[in-house]
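Enquirer: sequence and predicted structure, then a few things I'm wondering about:
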Amino acid sequence: MNINQNAQTRWIVGIVVALPEELATLTKIKLLRGGYTALNDNILVAYAGTGATNAESAANLLVSKGAKALISWGCAAGLSDELKPGDLFIPKQVLSEQKQILDADKEWLQHLQILLTNRMRLITDLLVESSVIVGSSMKKKRIHQETRALALDMETVAVFKTANRSNIPCLAIRAIADPVDMNLPLAVVNSLNTEGHVEIDKLLRYILRHPSEIPGLIKLGLHFNAAAKTLKIIAHQLNDIINFKKQVGIQ
C-alpha cells in the first residue's frame, strides 16, 4: 500500500510507540527504530525508541505522512498507590520537566471514557515527563508529592508538544507496568543501553552474579504482561477510537 497516497484527503491517526514490546501490542510487523507502518488506511504506527527526542522525531514523521491526530501509546510508571499494574491510564493533562502543561483533546478523552469505562479500570489524571528512567519507589513517591501526577513516562509530552505545534488533537493511551511501590530490579537498570532497551547478555551476566534479583524480575514480567494485556484489549477498539474523531470532523 502506498501510505502517502491521498494522505491529505484521508483521516489518519498516528500512533507513537517507544519499545518493540509496546509495538507488539498493536501489530506483528517488525520495525527498525525510526520506522513506521500502516495498520490500515486510517492508522499509522511509528516505532520511536525511548526518550523525548526519539518520540518527537517519530511524531513529526507521522505528521509529515498526513497524520491529523496523534496518540502516545505504551506503558507508564505509577506514582500513586491508586494505580495498579494493568490499569489503563489516559491523562487529561501532561506536565513537562519545564513545568509546561498540555491538555488532551477533551471530546476524544470523553469518548474513550464512555467507550471503555465499563470494560476495564480506567483512570484519567495528570501524567508527568521524565528525561530518565525512574526505577526507585522512593523517587516515584517524591515526584508524586512534588507534582501530584499519578503516572510518569518519557515520551508522551514530546508527542503532545508536536501535536500542539501542528494544531492537531492528541491523546495518550498508557497501561501501568511498574507500580509506585516497586523498585525496578537492578538487573534491568544495569542492563539498559542508551536507547532504554535491555541487553540480554548483560542481563544474564548480572543475574549470574546476583541471583537474588530473579524474584524481582519475575514480578516485573508479570506486571508488564498485565500492562500488555490491557493495551491489546484497547488495540481491538482502535477503529471505534479513531472513527469517533473522523465523525466529529476535527481536523
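Expert: Alright, I've got the coordinates.
Enquirer: please make it C-alpha for all contacts and neighbour counts, starting now.
Expert: Fine.
Enquirer: residues contacting Leu70?
Expert: Counting by CA atoms under 8 Å, 6 or more residues apart in numbering, Leu70 touches 13-16, 59, 159-160, 163, 168-171.
Enquirer: how about a cut-off of 7 Å?
Expert: 13-15, 163, 169-171 (CA atoms under 7 Å, 6 or more residues apart in numbering).
Enquirer: in helices, which of these appear?
Expert: Among the contacts of Leu70, the ones falling in helices (DSSP state H) are Ala163.
Enquirer: which of the contacts of Leu70 lies closest to His111?
Expert: Using CA to CA, Leu171 comes nearest to His111 of the contacts of Leu70, at 11.5 Å.
Enquirer: so the residue nearest to that closest one when sequence neighbours are not counted, which of the three states?
Expert: Nearest non-adjacent residue to Leu171, counting by CA to CA, 6 or more residues apart in numbering: Ile71, 4.9 Å away. Three-state call for Ile71 (DSSP: H, G, I helix; E, B strand; the rest coil): strand.
Enquirer: tell me the contacts of Ile71?
Expert: Per CA under 7 Å, 6+ apart, neighbours of Ile71: 14-16, 170-173.
Enquirer: between those residues, which is nearest Ile123?
Expert: Closest approach to Ile123 among the contacts of Ile71 (CA to CA): Ile173, at 10.6 Å.
Enquirer: can you lay out the contacts of Ile71 as a markdown table showing distance to Leu122?
Expert: Listed next are these as a markdown table, based on distance: CA to CA, whole Å:
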| residue | distance to Leu122 |
| --- | --- |
| Gly14 | 22 |
| Ile15 | 20 |
| Val16 | 21 |
| Cys170 | 18 |
| Leu171 | 14 |
| Ala172 | 13 |
| Ile173 | 10 |
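Enquirer: picking up where we left off before, pull out the buried members of the contacts of Leu70.
Expert: Burial by neighbour count, 16 or more other CA atoms under 10 Å: within these this picks out 13-15, 163, 169-171.
Enquirer: which of these fall in strands?
Expert: Applying DSSP state E to the buried ones among the contacts of Leu70, the entries found in strands are 13-15, 170-171.
Enquirer: below is an additional structure, to be compared with the one above:
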Amino acid sequence: MTVEQMSSPTVPALRSVGLVTGLALEAALVPAKASPRLIPLCAGPGPAAAARASWRLMERGCSVLVSFGTAGGLDPALPPGTLIIPEEIRLIGDQPPLPVDSTLRRRLLAACERAGLPVHAGPLVGSDLPLLSPAEKARVAQLSGAAAVDMESHRVAEIALDAGLPFLAVRVIADPADRSVPRWAMKGINEKGATVVAPILLALALAPWRLPALITLARSAARARHTLGRVACGPLLDLLGR
C-alpha cells in the first residue's frame, strides 16, 4: 500500500485549517483578516511545541492540520525560497513514512500552479534536533533520501494521523544544503519561537566578522518568508474555498 492510498480517500468539509508553525514570524505571514477559518498558531520550534500547537488547534475545531514554515535544504540543487509540498514525511531510521492527505495535496498543488508558484514534490524528513552543518545535512539526506528537513512536520503528521484528520506540509527552504547555520545565530529565536535581538547583537559585538554570515542568513530567510507569504495569501485560501 502506498502512502497516498493510506491517505484519506474523501475530504471532510474544511471548517477550519490549523497551521502549525515553529516561528512567530511564520505565523505572522498569514493575513489576520484573510479568513477566520485559516488559523496559524506558533508554540515554538521543535516537535514538543508542534504537538502543543496541534492539540490547541484541534481543541479550536480545526478539521485539517498543516505544518507551515521553513525547512533546511538537503538536496544541494534546491536554493533558498524553494517551496516544498511533500507527498510523505519520512523519519530517520526504519520507521514507515507518515502520510499526507493526497486529495487535499492535489488541490493545493493545483492552487499553487494557478498562482504561478513552482513546487518541489519532496519528500520531507523530520528531525527532533536542528541540522546546522552541511555534514549533518548530507548524512540525513543519505539516510532518508529527502529533499528537506524540519523539526515540526513529523510530529504534526503523527498527531493528525492519530486523530483521523487530514494533514499537509507546506515548507520553504531557508538554509540550503551547503550552508552552515551558526549556533550563535540560533540564539536569536527563543523557546516560544519569537525573535530576540539582544543575543545576536552580543554575538556581533564579540565577533564583528560574523556580520556577512548574518546578512546571508537574513537574505535567505527573507526569500523563504516571501514564498510562504504568497502561499498563505493565495493557495491556502483557495483550499478553503475562500
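Expert: Here it is on my side, so go on. Bear in mind the structure is a predicted one, so any value in this text is a computation, not a measurement.
Enquirer: to which residue of the second structure is the residue nearest to Leu171 of the first structure aligned?
Expert: Mapped onto the second structure by TM-score structural alignment, Ile71 of the first structure lines up with Val66.
Enquirer: go on, Leu150 of the first structure?
Expert: Looks like Leu150 of the first structure aligns to Ala147 there (TM-score structural alignment).
Enquirer: you'd agree its match is up against Gly126?
Expert: No. Shown here, Ala147 of the second structure and Gly126 do not form a contact pair, counting by CA atoms under 7 Å, at 11.2 Å.
Enquirer: quick one: the residue in the second structure sticking out farthest from the centre from Ser35 of the second structure, how far?
Expert: For the second structure, the residue at maximal distance from the C-alpha centroid (CA atoms, centre = their mean) is Leu206, at 32.2 Å. Noted for Leu206 of the second structure: a distance of 45 Å to Ser35 of the second structure, by CA to CA, to the nearest Å.
Enquirer: now swap in Ile85 of the second structure and tell me
Expert: Taken as CA to CA, the span from Ile85 of the second structure to Ser35 of the second structure is 22 Å.
Enquirer: looking at the two, which one has more neighbours?
Expert: Using other CA atoms under 10 Å as the criterion, Ile85 of the second structure and Ser35 rank with Ile85 on top: 24 against 14.
Enquirer: the first structure: which residue goes with the more buried one?
Expert: Match for Ile85 of the second structure (TM-score structural alignment): Ile90.
Enquirer: its match against Ala172, yeah?
Expert: Yes. Contact criterion CA under 7 Å: Ile90 of the first structure and Ala172 qualify, at 5.7 Å.
Enquirer: now the helices for the second structure?
Expert: Applying DSSP H to the second structure gives helices spanning 3-6, 24-27, 47-59, 102-114, 134-144, 153-163, 183-186, 198-206, 211-233, 235-240.
Enquirer: what does Ala121 of the second structure correspond to in the first structure?
Expert: Using TM-score structural alignment, Ala121 of the second structure pairs with Thr124 in the first structure.
Enquirer: was I right to think its match contacts Leu88?
Expert: No. Using CA under 7 Å, Thr124 of the first structure and Leu88 do not qualify as a contacting pair, with a distance of 8.5 Å.
Enquirer: with neighbour numbers in mind, choose between the two.
Expert: Between Thr124 of the first structure and Leu88, counting by other CA under 10 Å, Leu88 is the more crowded of the two (26 against 15).
Enquirer: that one touches Ala175, doesn't it?
Expert: Yes. Leu88 of the first structure is within contact range of Ala175, at 4.6 Å (criterion: CA under 7 Å).
Enquirer: overlap of the contact sets of those two?
Expert: Going by CA under 7 Å, 6+ apart, residues that sit against Leu88 of the first structure and also against Ala175 are Thr230.
Enquirer: and Val30 of the second structure, how many neighbours?
Expert: With other CA under 10 Å as criterion, Val30 of the second structure counts 22.
Enquirer: show me the contacts for it.
Expert: Listed by CA under 7 Å, 6+ apart, the contact set of Val30 of the second structure reads 40, 229, 232-233.
Enquirer: please report how far the alignment partner in the first structure of it lies from Leu231 of the first structure.
Expert: Superposed on the first structure with TM-score structural alignment, Val30 of the second structure falls opposite Leu26. Separation of Leu26 of the first structure from Leu231 of the first structure (CA to CA): 8 Å.
Enquirer: and for Pro211 of the first structure?
Expert: 31 Å.
Enquirer: please apply the same query to Arg209 of the first structure.
Expert: In this structure, Arg209 of the first structure and Leu231 of the first structure are 34 Å apart, going by CA to CA.
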